[in-house]
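No letters, just coordinates:
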């Protein structure tokens, strides 16, 4: 099985390193210093109990690479619409495309009923290029629970005591494709599910709370979880998010205690805080604004989320100007 990982950020590098170590045939699209470092020295992954380097076939574009059985897009959600033309040449009739992205994914409403039924998520796929040209029929959701950070060009550090990648078909009723099953065979951290939307919301509730509070207070997950001043706000965000999920038919209880237990051992800065501190754009559309769109369409009150989003938008604009 030929695999293309499109994007050499923290998650893309994590998956590439582990898959190559497991013996998979992986190619990586990288740019700039990342491409130079990986080409010259290989890709290094540092974990709590491991440190290894693998050689990687890395390229600046998909030109001339041929078709792949599985493509994993590991770019930020706001970059996805800009890579459609690069993806099309590598897609064969049976290629699956797994989007390892935070927030509401572009394929979320494919085959669904209701207000947004069977149309692209406009916050993530405003022109519908992913939905109509790549196609939801080949889309795999990929929900990531893994704390990673690029600490140098070609070097990714994993700070999770356990990592989880949940894969499942975007269209309900489709069988889990062989590509997902093969990925799970190579990596014990990968599981497959026929109910990927529940996994999306389970992660998204955590994203909303940790991203909003982490960015506004420059705190790690453990600092948020151990702050009495922040816990009530975090709980309110989780509760509102759970009600938005229920509005689109997904029952995901806030499950506050188990989430806080995981966060207390998490000394990692969330990806949105990493982006904020580096002056990069934030994934506001996929993680937060798309949730607000759903809430408004279904009449769900999200007072706490709305207030925190307004503050974060102001903060992000001020710090990048």
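That came in fine, so what should we check first? Nothing here was measured: the structure is a model prediction, and the numbers come from that model. Residues are numbered from 1 along each chain as shown.

only C-alpha atoms for contact and neighbour calcs from this point on.
OK.

Now for the residue nearest to residue 256 when sequence neighbours are not counted, how many residues are close by?
In space, and not counting its chain neighbours, residue 256 is closest to residue 235: 6.9 Å by Cα to Cα, 6 or more residues apart in numbering. Using other Cα atoms under 10 Å, residue 235 has 18 other residues around it.

and residue 235, that one's in a strand?
No. Read with DSSP: H, G, I helix; E, B strand; the rest coil, residue 235 is helix and lies in no strand.

how close does it get to residue 241?
10 Å (Cα to Cα, to the nearest Å).

And for residue 263?
18 Å.

who's more crowded, the two?
More neighbours surround residue 241 than the other of residue 263 and residue 241, with 30 against 20 (other Cα under 10 Å).

What helix or strand is that one located in?
Residue 241 belongs to helix 228-247 when assigned by DSSP states H and E.

which is the next helix or strand following that helix?
Per DSSP H and E, the first helix or strand lying C-terminal to helix 228-247 is helix 256-264.

Just the buried residues of that following helix, please?
260, 263 (16 or more other Cα atoms under 10 Å).

What is the burial count for residue 307?
Count around residue 307 with other Cα under 10 Å applied: 10.

Surely it forms part of a helix?
Yes. Using three-state DSSP, the assignment for residue 307 is a helix.

for residue 231, what are its contacts?
224-225 (Cα atoms under 8 Å, 6 or more residues apart in numbering).

and the residue nearest the centre of the chain, what is it in contact with?
Geometric centre of the chain, nearest residue: residue 101, 2.2 Å, by Cα atoms, centre = their mean. Counting by Cα under 8 Å, 6+ apart, residue 101 touches 73-77, 142-144.

now stretch 278-290: how far from the chain's centre is it?
12 Å (Cα atoms, centre = their mean, to the nearest Å).

Over to stretch 84-93?
Worked out by Cα atoms, centre = their mean, stretch 84-93 lies 20 Å from the chain centre.

Which positions within it qualify as buried?
Of the residues in stretch 84-93, those buried (16+ other Cα under 10 Å) are 87, 90-91.

What residues does the nearest residue to residue 144 once chain neighbours are set aside make contact with?
Leaving aside its chain neighbours, residue 144 sits nearest to residue 165 (4.8 Å; criterion: Cα to Cα, 6+ apart). Residue 165 is in contact with 142-146, 189-191, counting by Cα under 8 Å, 6+ apart.

okay, pairing it with this:
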């Protein structure tokens, strides 16, 4: 089995390291800059649960070097994907599966979603429909990321929390391609359940991110503060309830309540969200995939979202002033 990790940063590097350590798959990572150079020179170092290991997956800079794959795991930030979709084409053979491990509402969200919005494009993440055409949803297998990790220095992945990657077909079927990837991830030491309603899980993950990430970027606070300080927690809760109404109008059902989801965020502890990390490093933030899309979909299903709209306006201004938008 050939697996390519496109965008081998923190999460992609974690997946690559564990898959390569198991040795049952041919793992290729596509990265760039000092991170790529360090992996090529010294291997990929993983720090997890106090233990260090080094693996040597194949590390390249371009899709042309990697060639056609069985699975392409996309672990880029959502805003980066439109700019590289065409560059990914050499990875795609006739049967290649694209594993969408991107935060937020994905470009393929409405593919094979029965109802009035089936096959609708999501403008916030795919404004001109280019992703739909270049990375057609028929190739896509959904993936929800739960681990937390960071890149403290080039070539090094620090894994701090979690081991689950939920998988799911857009049509809810339990396909052979989903089962094969699940088995490979489980063999590498992850939990990788195949879910019949992957969109429900997309929303549960997004439910926290749409509030935790923006508020962390606006305040500089870590997750323990955002979920534990009364006023910030109240803003989180208001945003999440607005988003829940939007999701339920689209047919999503939440298996947990809002307070349990906030408690799940609190369990991660004093963690800087990815959006705060990006802001501090002067990088673009995943504003539209995590929050802009909520406002877009609220308009689609005619639900009010005043707190989300207010925080989105503040966040966009914060990003523009920092040169990150």
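Okay, I see it. Given the structure is predicted, the values throughout are model-derived calculations rather than measurements.

Tell me the counterpart of residue 79 of the first structure in the second structure.
Residue pairing (TM-score structural alignment): residue 79 of the first structure is matched to residue 80 of the second structure.

If you tally nearby residues, what's the number for residue 232 of the second structure?
Residues near residue 232 of the second structure, counting by other Cα under 10 Å, number 18.

Tell me which residue of the first structure lines up with it.
Residue 232 of the second structure maps onto residue 230 in the first structure, with residues paired by TM-score structural alignment.

Can you give me the distance of the residue lying closest to that match once chain neighbours are set aside to residue 218 of the first structure?
Spatial nearest neighbour of residue 230 of the first structure, chain neighbours left out: residue 224 (6.2 Å); criterion: Cα to Cα, 6+ apart. Distance of residue 224 of the first structure to residue 218 of the first structure, computed by Cα to Cα: 10 Å.

So if I had to pick from these two, which one is more boxed in?
Each of residue 224 of the first structure and residue 218 has its neighbours counted (other Cα under 10 Å); residue 224 has more, 24 against 18.

which SSE is the more buried one in?
If you go by DSSP H and E, residue 224 of the first structure is part of helix 221-225.

try residue 53 of the first structure
Following DSSP H and E, one finds residue 53 of the first structure within strand 50-54.

Pull out the buried residues from that strand.
So for strand 50-54 of the first structure, counting by 16+ other Cα under 10 Å, buried means 53-54.

after superposition, how close is it to the second structure?
On superposition with the second structure, the mean distance recorded for strand 50-54 of the first structure (mean Cα distance after the TM-score superposition for the first structure) is 1.6 Å.

Now do that strand: which elements does it pack against?
If contacts are counted by 3 or more Cα pairs under 8 Å, 6 or more residues apart in numbering; DSSP states H and E, strand 50-54 of the first structure sits against helix 10-21, strand 43-47.

The residue nearest to residue 144 of the first structure and residue 199 of the first structure: what is the separation?
Between residue 165 of the first structure and residue 199 of the first structure the computed distance is 10 Å (Cα to Cα).

just residue 220 of the first structure next, same as before
Taking Cα to Cα, one finds residue 220 of the first structure at 23 Å from residue 199 of the first structure.

ok, now residue 294 of the first structure?
Per Cα to Cα, residue 294 of the first structure is found 17 Å from residue 199 of the first structure.

if you count what's nearby, which of the two comes out ahead?
Neighbours were counted for residue 294 of the first structure and for residue 199 using other Cα under 10 Å; residue 199 has more, 20 against 17.

Let me know the helix or strand that that one is in.
helix 196-217.

What range does that helix cover in the second structure?
Taken onto the second structure by TM-score structural alignment, helix 196-217 of the first structure occupies residues 198-219 there.

compared with the first structure, how much does the matching stretch deviate?
Compared with the first structure after fitting, stretch 198-219 of the second structure deviates on average by 0.8 Å (mean Cα distance after the TM-score superposition for the first structure).

buried stuff in that stretch?
By neighbour count with 16+ other Cα under 10 Å, stretch 198-219 of the second structure contains the buried residues 198-218.

For the residue lying closest to residue 151 of the first structure once chain neighbours are set aside, which three-state class applies?
Of all residues beyond its chain neighbours, the one nearest residue 151 of the first structure is residue 157 (6.5 Å), with distances taken as Cα to Cα, 6+ apart. Of the three states, residue 157 of the first structure takes strand under three-state DSSP.

residue in the second structure matching residue 157 of the first structure?
The equivalent of residue 157 of the first structure in the second structure is residue 158 (alignment by TM-score structural alignment).

Just confirm that match contacts residue 53, I think it does.
No. Residue 158 of the second structure is beyond contact range of residue 53, at 10.9 Å (criterion: Cα atoms under 8 Å).

Now list whatever residues contact both of these two.
Residues touching both residue 158 of the second structure and residue 53 (Cα under 8 Å, 6+ apart): 46-47.

about what we covered before: secondary structure element for the residue nearest to residue 144 of the first structure, which one?
Assigned by DSSP H and E, residue 165 of the first structure falls in strand 164-169.

The helix or strand that that strand is followed by: how far from the chain's middle?
Proceeding N to C from strand 164-169 of the first structure, the next assigned helix or strand is helix 178-186, under DSSP H and E. Averaging C-alpha positions (Cα atoms, centre = their mean) puts helix 178-186 of the first structure 19 Å from its chain's average.

got it, and stretch 277-291 of the second structure?
That offset, for stretch 277-291 of the second structure, works out to 13 Å (Cα atoms, centre = their mean).
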